[in-house]
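Engineer: Let me see the structure of the following:
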Amino acid sequence: MKIESIVTIKKELKHLSQEELLELCLRLGKFKKENKALLTYLLFESHDEDGYIASVKASLDNLFEGINTDSYFYMKKTIRKILREIRVYSRYSLKKTTEVELLLYFCERMNELKPSIHRNTTLSNLYERQVLSVKKKIKVLHEDLQYDYNLQLENLER
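Structural biologist: Reported below is the predicted structural model:
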């Protein structure tokens, strides 16, 4: 089966009725968990970005609470899983500030972990890559936001 481009799909969707579009959306939601999560974001949470960020942070807190700190190996696996979740949640929102806030929160929580992630080269490098990523993402934002986020970033680096 050849997968069509977004442009072709968009043209085809214009020819469908409202009921047919509703059926397609519901079918997409049933097909995959990510589709259902995206539909949930678009329908219920996209109008309140701050509330969305707070709910994502709460779910990240649960993941951080569940980290097995007995071994750096288990910590690495869970931290990578949390980072994947952040990327997925960031893709739902088209706002750059959402991703920056979630990554800053991730870095804050990483610094709070015991035993310290800075004693492990892999975790320390992962943390540093995220800080660099945040710095790059901050540069494209509005000047006022850049200032606020750079202050948060400086607090992290202390």
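Engineer: switch to C-alpha atoms for all contacts and neighbour counts from now on
Structural biologist: Will do.
Engineer: Go through this protein and flag its longest helix.
Structural biologist: As assigned by DSSP state H, the longest helix anywhere in the chain is helix 72-92.
Engineer: Following up with a second sequence; could you model it the same way so I can compare the two?
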Amino acid sequence: MKAASVKQLKDELKHRSPEELMELCLRLSKFKKENKELLTYLLFESESEEGYIETVKNEMDAQFEQINTATYYYIKKSVRKILRTVKRYIRYSQNKETEVALLLYFCQKLKSMYPPINRNRVLQNIFDRQLHSVKKTIISLHEDLQYDFNKILDTIEQ
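Structural biologist: Predicted structure coming up:
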């Protein structure tokens, strides 16, 4: 089965009643966890972006506490998993400020980890890539936000 294009789906959804749209959304939410998470964000958390950021930060804290620090292998696997989760939450929001705030927090947590990440090339590369991504995104923000985020970025880089 070939999936329809976004335009075709949009045109078809215009002809559906609100009850049918609700049924389609609920049915869609049953298939994948990501669909349910996106609907949760859109319905409950999109009005309060600050609350959403705090929720994601708390989840990140919990995940960083659960990392097995016995070997760098386990640390790398856990850090990649956390980063995948954070990127998924950023994709839900599609807000540049949220992206920068969450990635900066991720970098702060990664930098403050023990054992230090600078002893492992892969972890250091993950850290450097995220900092580079943050720098590129900061440029597109408002000047006041750029200043605030650049101050945080400078403290992380030192």
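Engineer: related to what we said a few turns ago, check which residues of the longest helix of structure 1 are buried.
Structural biologist: By neighbour count on 16 or more other C-alpha atoms under 10 Å, the buried set for helix 72-92 of structure 1 is Tyr72, Met75, Lys76, Thr78, Ile79, Ile82, Leu83, Glu85, Ile86, Tyr89, Ser90, Tyr92.
Engineer: With stretch 140-147 of structure 2 instead?
Structural biologist: So stretch 140-147 of structure 2, judged by 16+ other C-alpha under 10 Å, has buried residues Gln146.
Engineer: repeat for stretch 51-59 of structure 1
Structural biologist: Buried residues in stretch 51-59 of structure 1, defined by neighbour count with 16+ other C-alpha under 10 Å: Tyr52, Ile53, Val56, Lys57.
Engineer: once aligned to structure 2, how far is that stretch on average?
Structural biologist: Once fitted to structure 2, stretch 51-59 of structure 1 is off its aligned match by 0.4 Å on average (mean C-alpha distance after the TM-score superposition for structure 1).
Engineer: Distance-wise, check Asp154 of structure 2 relative to Ser133 of structure 2.
Structural biologist: Going from Asp154 of structure 2 to Ser133 of structure 2 by C-alpha to C-alpha, to the nearest Å gives 14 Å.
Engineer: More neighbours: which of those two?
Structural biologist: Ranked by neighbour count (other C-alpha atoms under 10 Å), Asp154 of structure 2 and Ser133 place Ser133 first, with 15 against 9.
Engineer: contacting residues for that one?
Structural biologist: Contacts for Ser133 of structure 2 (C-alpha atoms under 8 Å, 6 or more residues apart in numbering) come out as none.
Engineer: Check the mean deviation of whichever strand or helix holds it from structure 1.
Structural biologist: Per DSSP states H and E: Ser133 of structure 2 is located in helix 121-138. Taken over the aligned residues, the distance from helix 121-138 of structure 2 to structure 1 averages 0.7 Å (mean C-alpha distance after the TM-score superposition for structure 1).
Engineer: corresponding residues in structure 1 for that helix?
Structural biologist: The alignment of helix 121-138 of structure 2 onto structure 1 (TM-score structural alignment) covers residues 121-138.
Engineer: How about stretch 28-37 of structure 2?
Structural biologist: Using TM-score structural alignment, the residues of structure 1 aligned to stretch 28-37 of structure 2 are 28-37.
Engineer: what's the offset of that stretch from the middle of its chain?
Structural biologist: Distance of stretch 28-37 of structure 1 from its chain centroid, counting by C-alpha atoms, centre = their mean, to the nearest Å, is 17 Å.
Engineer: Mind listing what's buried along that stretch?
Structural biologist: Result for stretch 28-37 of structure 1 [16+ other C-alpha under 10 Å]: buried residues Gly29, Asn35, Lys36.
Engineer: Please report how far the second one lies from Asp70 of structure 1.
Structural biologist: Okay, so that is Asn35 of structure 1. Going from Asn35 of structure 1 to Asp70 of structure 1 by C-alpha to C-alpha gives 35 Å.
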